[in-house]
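Engineer: Below are the sequence and a predicted model; questions follow.
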Amino acid sequence: MIAVSVYFLLTLLGLLVPRSKFVASLQWLVLTVYIAFNTGGMDMNNYKSMFLYNGRNFHFDPLSKEFLYSWLEFEFYQRNFDFVGFNSIIICAFSPILLYFVLKNSKLPSLVMSFIMVYPGIELVIQKRNTLALFILLFGINALLNFKKNNKLIYIICTVIASYIHSSFIVYILVLLIPKIEIDRFRILIWRIFPLIIIATPLIPNIARLFMSEGVFYTYFVDEAMSLNFSKALFFMLMQLSIFFVFLKLFEFIEDDVNRQWAFKFLCFSFLFITTYFFGSNFVRIYRNLLILFYCSSLISVQNMERILQGRLNIYYFILIVLLLINFSVSYLFGLGWDMVAKPIFIENLLIELFLH
């Protein structure tokens, strides 16, 4: 299929030409087309049903959870848009934040975009509401990395706005509570923190219910379709733990103190939820949403590609790529399979159908 070939050729091109802003922009444009104009696949029926429900039954209540997304759907429905039209306009309006974030925070933007396209690129297409909230969160994270004044206030505002789109995003405010700590010190503390995380795990549903909408709470904690048996939950936990330690090592090479500090705090934050896979696979989103930051931060200080090819960084990047490919395989080749999970995003697309038919 042409659409699949374009996606993977652009991914490969970013690996071959890692510094190119033009290639990164082209990758972003293609990814935006897939996200914005997708017309089918997993969760699409749910999104269309939600759009119809909010369009017909919306009640103005700014204090209600996920109020902003419901209100946007209502406004577009009243103007005779369908869900695809609504999603295409909203995504096209906010997706430039992704490109801006990558260009601003990495010296190897096309390489970062290639990493994103490997994982979690396809998920950005499937999880449309989560993706919109993620764009807003990235704007807040960029403020932490680059703004000297009111950066935490901007981050809080962005996090709250994102939570009005997807209520689970409110949890990212907790990043601000993580104290400054050196990476070497954290390696010692991590084995003391981990038992506490295990002990606190049963309390998570009761706390989450206070902040999540009923629908999101059901998806994360109740829906048996998303639950994992012990062996699968352990696999996901070990996979994230492996990626965690790779990034932990790569962050040692970050030359900018501010970037290293915040990237490390977000990495520590993702570690706090390492045991939540025993509630279900949806919790992968908590760390998956932060991968874009981690990619940018771990690549930001690499001034010369020879440091990757000849220096000691190469082994860590190799391990990271292997782990991401395993993630890709588990997510899209096994389980529900390529045909159900990934294939629809390449063939059920308004623009692609327009140009190829």
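Structural biologist: Thanks, I have it. Numbering: from 1, shown residues only.

Engineer: hey, let's count contacts and neighbours off CA atoms from now on
Structural biologist: Fine.

Engineer: What ranges does the stretch 201-350 of the chain have for its helices?
Structural biologist: 204-208, 214-217, 230-250, 257-271, 284-288, 291-299, 306-309, 313-332, 338-341, 343-347, 350-356 (DSSP state H, counting those that start in this stretch).

Engineer: do the stretch 1-150 of the chain as well
Structural biologist: Under DSSP H, counting those that start in this stretch, the stretch 1-150 of the chain gives helices at 2-16, 21-36, 44-57, 67-78, 83-94, 96-105, 109-118, 121-126, 128-146.

Engineer: name the helices or strands packed onto the last one?
Structural biologist: To tie it back to what came earlier, the one meant is helix 128-146. Here helix 128-146 touches helix 83-94, helix 96-105, helix 121-126, helix 151-163, helix 257-271, going by 3 or more Cα pairs under 8 Å, 6 or more residues apart in numbering; DSSP states H and E.

Engineer: So for that helix, what gets flagged as buried?
Structural biologist: By neighbour count with 16 or more other Cα atoms under 10 Å, helix 128-146 contains the buried residues 128-145.

Engineer: Kindly compare burial across the helices of the stretch 201-350 of the chain and name the winner.
Structural biologist: Stretch with highest mean neighbour count among the helices of the stretch 201-350 of the chain: helix 291-299 (a mean of 23; mean count of other Cα atoms under 10 Å).

Engineer: The helices of the stretch 201-350 of the chain: which one's closest to Asn105?
Structural biologist: helix 291-299 (5.9 Å; Cα to Cα).

Engineer: same for that closest one, what does it pack against?
Structural biologist: helix 96-105, helix 109-118, helix 230-250, helix 257-271.

Engineer: among the ones you listed, which is nearest Leu189?
Structural biologist: Short answer: helix 257-271, nearest of the helices and strands packed on helix 291-299 by Cα to Cα, at 11.3 Å.

Engineer: thinking again about what came up before, dump the helices of the stretch 1-150 of the chain into CSV; add distance to Phe264 as well.
Structural biologist: Formatted as CSV, those follow (distance: least, Cα to Cα, whole Å):
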stretch, distance to Phe264
helix 2-16, 25
helix 21-36, 25
helix 44-57, 34
helix 67-78, 31
helix 83-94, 26
helix 96-105, 15
helix 109-118, 18
helix 121-126, 23
helix 128-146, 12
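
Engineer: hold the first one in mind and look at this next one:
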Amino acid sequence: MNRQATRMLAEAMGTTSLRIKGHVMPMPSEHEMRKAIAARDKSSDGQFFYGVITTGVFCKPSCSARPAKPKHLRFFPTIESAMVAGFRPCKRCQQTEGIPRVTRLVEIARHIEEHADEQLTLANLADMAGLSPSRLQKIFKEAFGVSPKAYQDAVRMRHFKQSLKEGNSVTDAIFSSGFGSISRVYGEATRNIGMTPKVYRAGGTGEIINYVCRTTALGLMAMAATDKGVCFAQFGDDETSLVTHLKAEFPNAELIASPAQDDPELDAWMEALDLHISKGAPRPDLPLDMRGTAFQMKVWQFLLSIREGDALSYSEVAARIDKPKAVRAVASACAKNRIGVLIPCHRVLRGDGSLGGYRWGLDRKRALLDTERKHRTD
């Protein structure tokens, strides 16, 4: 499911808040959640849920199942978010509560994704879910943060952007994505991709990208950002080669080197990232402008949910995104990640536990993992 298009779904995989009757309530801290799980604290039920990556199930804090290793736990604010992330309900503690409704909602969301180019009506979707149209509209928005129609438009926008990147004309991309209206898609597209469709297809012609180069604990790094967020963060041997690489990634954009006084936010982002790299500070939660194929985006979105200090194999990532046979494609997506550290592809290893590849060198990959694990232990 597409985070950039709907934002909600990937936020559900890594959020620290709980939506209750339209309000967002904070989840307990990770320390408090782990303490509640160890104590099987019934008073914490409903405040959060936890998934176990080795079994693929999610539980209440009070679940009497055999305790899992701490490194295998993932935390979620709601049943919906756990199921969207791919976990199934524990038969011991989640037998009936809310599950049928959640299952129906996930099925509706997947149906919308598979038929985004078709004319879907709220009435037809409601019939599939066995609900009234008004009821489906309400609980779908409560669970996923957007209406079924808005979700369909988001999926269409993802297809539209991919069609443009593949070189199709704007008109062909509009109709193949299912929008059916040139005037309508221009309003949607400008808001969602930060530029007009023709500019996007032309490789960002007319787009301004600011960048900075700074020396970090792991060597020289360049960070670049559009008005949507960080689009490039990579290590290099010298500033010239980094800028050359940036130009190759965005050949038609206007690149502007930004002194701190002209772009203090970008400079602050770079400093925050260096503190994470060098001193184990939390990874900064910066806005990201990710650009890739639908599959690459899915992999990168999942990487954002891997907890600091943890590492998964390429096959585990493939399984978690429901593409168990796409192990090589997952490895390729990691290799093509242009936003280093912020999208933590360094947390993916080979099946035998060895480091595998890393486009910025295995020494950096090892150092990043060691720093994160030390920070979590401390």
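Structural biologist: Yes, it's here. Remember, it's a predicted structure, so these values are computed and weren't measured experimentally.

Engineer: What's the TM-score once they're superposed?
Structural biologist: Scored against TM-score structural alignment, normalised by the length of the first structure, the superposed chains reach a TM-score of 0.28; 162 aligned residues with a Cα RMSD of 6.4 Å.

Engineer: re earlier: got TSV for the helices and strands packed on helix 128-146 of the first structure, with distance to Leu15 of the first structure too?
Structural biologist: Shown next, in TSV, are those (distance: least, Cα to Cα, whole Å):
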stretch	distance to Leu15 of the first structure
helix 83-94	25
helix 96-105	15
helix 121-126	15
helix 151-163	31
helix 257-271	23
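
Engineer: for the ones you listed, which one sits closest to Lys343 of the first structure?
Structural biologist: Short answer: helix 121-126, nearest of these by Cα to Cα, at 9.8 Å.

Engineer: Which strands and helices lie in contact with that closest one?
Structural biologist: helix 21-36, helix 128-146, helix 343-347.

Engineer: out of the ones you listed, nearest to Tyr53 of the first structure?
Structural biologist: helix 128-146 (15.5 Å).

Engineer: At which residues are the strands of the second structure located?
Structural biologist: Under the criterion DSSP state E, the second structure contains strands at 17-20, 23-26, 49-52, 57-59, 73-76, 88-89, 208-216, 219-225, 230-236, 254-257, 312-313, 348-349.

Engineer: of all those strands, which lies closest to Gln162 of the second structure?
Structural biologist: Nearest to Gln162 of the second structure among the strands of the second structure is strand 230-236 (16.8 Å), distances taken as Cα to Cα.

Engineer: Which strands and helices lie in contact with the closest one?
Structural biologist: Packed next to strand 230-236 of the second structure, using 3+ Cα pairs under 8 Å, 6+ apart, are strand 219-225, helix 239-249.

Engineer: sorry, back to before: dump the helices and strands packed on helix 291-299 of the first structure to JSON lines, plus distance to Ala36 of the first structure.
Structural biologist: Listed next are these as JSON lines, based on distance: least, Cα to Cα, whole Å:
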{"stretch": "helix 96-105", "distance to Ala36 of the first structure": "12"}
{"stretch": "helix 109-118", "distance to Ala36 of the first structure": "15"}
{"stretch": "helix 230-250", "distance to Ala36 of the first structure": "29"}
{"stretch": "helix 257-271", "distance to Ala36 of the first structure": "28"}
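
Engineer: Ok, which of those comes nearest Ile204 of the first structure?
Structural biologist: Judged by Cα to Cα, the one of those that comes nearest to Ile204 of the first structure is helix 257-271, at 14.3 Å.

Engineer: got the angle for the closest one vs helix 291-299?
Structural biologist: Orientation of helix 257-271 of the first structure against helix 291-299 (axes from the mean of the first three to the mean of the last three Cα atoms, to 10 degrees) gives an angle of 140 degrees.

Engineer: What is helix 257-271 of the first structure packed up against?
Structural biologist: Going by 3+ Cα pairs under 8 Å, 6+ apart, helix 257-271 of the first structure lies up against helix 128-146, helix 230-250, helix 291-299.

Engineer: Let me know the angle separating the longest one from helix 257-271.
Structural biologist: Regarding helix 230-250 of the first structure and helix 257-271, their directions subtend 170 degrees when assessed with the same axes, to 10 degrees.

Engineer: want to try TSV for the helices of the stretch 201-350 of the first structure, with distance to Ile97 of the first structure as columns?
Structural biologist: Output for the helices of the stretch 201-350 of the first structure, formatted as TSV (distance: least, Cα to Cα, whole Å):
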stretch	distance to Ile97 of the first structure
helix 204-208	28
helix 214-217	25
helix 230-250	23
helix 257-271	18
helix 284-288	17
helix 291-299	12
helix 306-309	28
helix 313-332	24
helix 338-341	26
helix 343-347	22
helix 350-356	22
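
Engineer: Which one of these lies nearest to Ser163 of the first structure?
Structural biologist: helix 214-217 (11.3 Å).

Engineer: counting contacts, what elements does the closest one pack onto?
Structural biologist: Helix 214-217 of the first structure packs on no helix or strand, going by 3+ Cα pairs under 8 Å, 6+ apart.

Engineer: buried ones in the helix or strand where Ile199 of the first structure lies?
Structural biologist: Element membership for Ile199 of the first structure (DSSP states H and E) is helix 183-200. Neighbour-count burial for helix 183-200 of the first structure, with 16+ other Cα under 10 Å as criterion, is recorded at 183, 197.

Engineer: which ones are touching Thr377 of the second structure?
Structural biologist: Contact analysis of Thr377 of the second structure by Cα atoms under 8 Å, 6 or more residues apart in numbering lists nothing.

Engineer: rewinding a little: tell me which of the helices and strands packed on helix 291-299 of the first structure approaches Ile347 of the first structure most closely.
Structural biologist: Using Cα to Cα, these put helix 109-118 closest to Ile347 of the first structure, at 17.0 Å.

Engineer: Run through who's touching the closest one.
Structural biologist: 7, 10-15, 17-21, 23-25, 27-28, 31, 102-103, 106, 291-292, 295-296, 299, 324-325, 328.

Engineer: out of those residues, which are buried?
Structural biologist: Here, 16+ other Cα under 10 Å leaves 7, 10-15, 18-21, 23-25, 27-28, 31, 102-103, 106, 291-292, 295-296, 299, 324, 328 buried among these.
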